[in-house]
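A.B. asks: Okay, structure incoming, though there's no sequence with it:
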């Protein structure tokens, strides 16, 4: 008799012993009896997907329903030992395996997320997405492939921020200084921007469901006219979304943003809507397009802001990680959040 058959018999004994109530609980949880040695074959034959909630629910129900009685029943003790060995071995393995959905967190990542939420969470996180070209060189692929992987990483990072309750995310997608790069690379980046903006417009229902508001900020007049129009349409589509705001800095420099703020203040002075004694650093900060940053993260090991949100980052927690942007992981992100929480605690002490 196979292990699986023996295990099924033990399960039936358990169900008979504890009655229909606990049997119904087991059935509702979609529990399929398996032993450690039979798991792979069983799943392959029956097409049962590995789900973290499946293993967690299974263990909880067994322990809650049977723990007290097992002490007095030898065959139940053996069954629990089998369940426990199987449960913990599979939980450790499944905690480290990425789910089929790339945006879905593993079990251990969800635990870490809940742990992080017990402390202060930054309201506004900024990312300098550096290292795309170095990633391409490292992987021996074309530069545009590195930039494509970088854009794909952005969706993943935005999901991490939403899971933690971050209200605003700002990313440095393209500096105005990048127009000085080779014509071929700039044209490739513009084509990539067209493609990604088109995808965003196609997924407007998903954006609405997630409540993501998108703002494209920078010297947009330097961009091709069709990209300007697409950016305006994306902003129009998402302007009423309120759960999370994504600021995409495109053709952006902090100096240009500050110059524009100074011009706005000067215009208000000439119009008489603002008095000179009303000009403060707080007013200047509010005149800028992007609000103050709580946590700024730069990838690739470079330790500089590169003309990105220089005013807004004056009191922010700064994190510089060696990971290239396409390789930036959720653990790098959690490390930055922990640093921010330590930073806040140090300020209060």
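C.D. replies: Arrived safely. Everything numeric in this text was worked out from a predicted model, so none of it was measured.
A.B. asks: Could you use CA atoms for every contact and neighbour count after this?
C.D. replies: Will do.
A.B. asks: helix/strand/coil for the residue nearest to residue 223 when sequence neighbours are not counted?
C.D. replies: Leaving aside its chain neighbours, residue 223 sits nearest to residue 251 (7.5 Å; criterion: C-alpha to C-alpha, 6 or more residues apart in numbering). Of the three states, residue 251 takes strand under DSSP: H, G, I helix; E, B strand; the rest coil.
A.B. asks: what separates residue 251 from residue 218, distance-wise?
C.D. replies: 5 Å (C-alpha to C-alpha, to the nearest Å).
A.B. asks: re the thing from before, could you report the neighbour count for the residue nearest to residue 223?
C.D. replies: Residue 251 has 21 neighbours, counted by other C-alpha atoms under 10 Å.
A.B. asks: Double-check residue 127 against residue 293; I have them as touching.
C.D. replies: No: counting by C-alpha atoms under 8 Å, residue 127 sits too far from residue 293 to count as a contact (10.3 Å).
A.B. asks: Quick check: the gap between residue 275 and residue 266.
C.D. replies: 10 Å.
A.B. asks: what sits against residue 333?
C.D. replies: Counting by C-alpha atoms under 8 Å, 6 or more residues apart in numbering, residue 333 touches no other residue.
A.B. asks: Show me where the stretch 151-300 of the chain has its strands.
C.D. replies: Shown for the stretch 151-300 of the chain, the strands assigned by DSSP state E, counting those that start in this stretch span residues 168-175, 212-217, 244-252, 295-298.
A.B. asks: what's the shortest one in contact with?
C.D. replies: Spelled out, it's strand 295-298. By C-alpha under 8 Å, 6+ apart, strand 295-298 touches 122, 124-130, 305, 313, 316-321, 336, 340.
A.B. asks: for the stretch 1-150 of the chain, what spans make up the helices?
C.D. replies: Ranges of helices in the stretch 1-150 of the chain, per DSSP state H, counting those that start in this stretch, are 3-28, 39-46, 52-70, 74-96, 107-116, 132-139, 143-164.
A.B. asks: The longest one to helix 74-96, inter-axis angle?
C.D. replies: An angle of 80 degrees separates the directions of helix 3-28 and helix 74-96 when computed by axes from the mean of the first three to the mean of the last three C-alpha atoms, to 10 degrees.
A.B. asks: another structure for you, compare them:
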């Protein structure tokens, strides 16, 4: 964790870079670096765990809400760099379902900040409008108050025609909740085989009974969502065995995928689950960054983080994360990607060369016959 001396140096650096001549020079350098980055491979999907707002506030002796506000300012700057560099999709972990365990004061403050910042981001002429980015909210709508839902729907409506980039705001979200929702959608679409039909029918009847019980326990879940972009999934009990059941899960239909054909249970695969996630129509996750020095994913993008995803843990708080932290990460990703593509090309050339040698030694016809016989 950074010391008080380092905190002072960070504040000094921030003050220094705010001076007009230094700020002008810094912007010119940034533009040059971003231009250079665009000449090479750029990650198409970048995700951020924006961790450290509260700790930054405590260590800076300011209110927690002010720490979150500073975190939003950092986000706006990073988003601009992403879209300038050519990143198509940015996904941010804005609010975990687990965050509801925090004090009511802080949760309410975060919800108020979310309403204000979503409105600011989506205004005509603001950041997302300038770069043609649309907002998508990925999460569990039924846990959010009506006034916040209205702000969410307004932001999505205002940016729905933007088609150059996407900002996924995970709010409120956990990866386990997302995967559960995907599995529920798949089960609802699956066609049971004859051998399993009666068993699935029994399970369905039990699910309906459970759903009725939960609706009686949570009458508010009977109300319809104000958004037309929502789907109701089957009931799932969340948390520990002793925790109270959640109401029916209500999730936004982010991908807009319409499955007209029923699925066969035997055909369900990893791809099937991927196609039912909130990020179904997004490019694969190339880069995931977490600030604050904590080295874990905290139930974020667990399915999307595949074997080719670069994960970077940065030892600074999110409000401190700036272009000089981010650009080296983008540069490093681009260099690794170039090496990977070069190795793939060399492998293809070696394979082609071996094939050419075989063809020359055996004669084309013999080679073809040999291949057919394998």
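C.D. replies: Yep, it's here. Everything numeric here is computed off the predicted structure, so don't read it as measured data.
A.B. asks: still on that earlier bit, who touches whichever residue in structure 2 pairs up with the residue nearest to residue 223 of structure 1 in this structure?
C.D. replies: Residue pairing (TM-score structural alignment): residue 251 of structure 1 is matched to residue 172 of structure 2. Counting by C-alpha under 8 Å, 6+ apart, residue 172 of structure 2 touches 94, 95, 96, 97, 138, 139, 140, 141, 143, 144.
A.B. asks: Show me what the second one aligns to in structure 1.
C.D. replies: Structural correspondence for residue 95 of structure 2 with respect to structure 1 (TM-score structural alignment): residue 174.
A.B. asks: same question, the fifth one
C.D. replies: For residue 138 of structure 2, the aligned position in structure 1 is occupied by residue 217, per TM-score structural alignment.
A.B. asks: circling back to that earlier point, more crowded one of residue 127 and residue 293 of structure 1?
C.D. replies: Taking neighbours as other C-alpha under 10 Å, residue 127 of structure 1 and residue 293 compare with residue 293 leading, 24 against 20.
A.B. asks: does the more buried one really touch residue 125, like I thought?
C.D. replies: Yes: using C-alpha under 8 Å, residue 293 of structure 1 is in contact with residue 125, at 6.1 Å.
A.B. asks: aligned partner of residue 164 of structure 1 in structure 2?
C.D. replies: With TM-score structural alignment as the criterion, residue 164 of structure 1 matches residue 85.
A.B. asks: ok, its match - contacts?
C.D. replies: Contacts of residue 85 of structure 2 (C-alpha under 8 Å, 6+ apart): 34, 35, 37, 38, 42.
A.B. asks: again, only this time at 6 Å
C.D. replies: 34, 38 (C-alpha atoms under 6 Å, 6 or more residues apart in numbering).
A.B. asks: Can you tell me how far it is from residue 330 of structure 2?
C.D. replies: Taking C-alpha to C-alpha, one finds residue 85 of structure 2 at 9 Å from residue 330 of structure 2.
A.B. asks: doesn't residue 314 make contact with residue 293 of structure 2?
C.D. replies: Yes: with contact defined as C-alpha atoms under 6 Å, residue 293 of structure 2 and residue 314 form a contacting pair (5.4 Å).
A.B. asks: higher neighbour count, the two?
C.D. replies: residue 314 (19 against 16).
A.B. asks: Now the more buried one: closest residue in space, sequence neighbours ignored.
C.D. replies: Closest to residue 314 of structure 2 by C-alpha to C-alpha, 6+ apart is residue 291, at 4.7 Å.
A.B. asks: So what does that neighbour match up with in structure 1?
C.D. replies: Under TM-score structural alignment, residue 291 of structure 2 pairs with residue 299 in structure 1.
A.B. asks: wait, what's in contact with its match?
C.D. replies: By C-alpha under 6 Å, 6+ apart, the residues touching residue 299 of structure 1 are 130, 321, 322, 323, 324, 325.
A.B. asks: Can you give me the neighbour number for the third one?
C.D. replies: Around residue 322 of structure 1 there are 15 other residues, counting by other C-alpha under 10 Å.
A.B. asks: Likewise for residue 281 of structure 1?
C.D. replies: Residue 281 of structure 1, neighbours per other C-alpha under 10 Å, totals 10.
A.B. asks: For residue 270 of structure 1, see how far away it is.
C.D. replies: Distance from residue 281 of structure 1 to residue 270 of structure 1, by C-alpha to C-alpha: 19 Å.
A.B. asks: Now do the helix ranked longest in structure 2 against helix 20-37, angle only.
C.D. replies: Determined from DSSP state H, the single longest helix within structure 2 is helix 323-362. With the same axes, to 10 degrees defining the directions, helix 323-362 of structure 2 sits at 10 degrees from helix 20-37.
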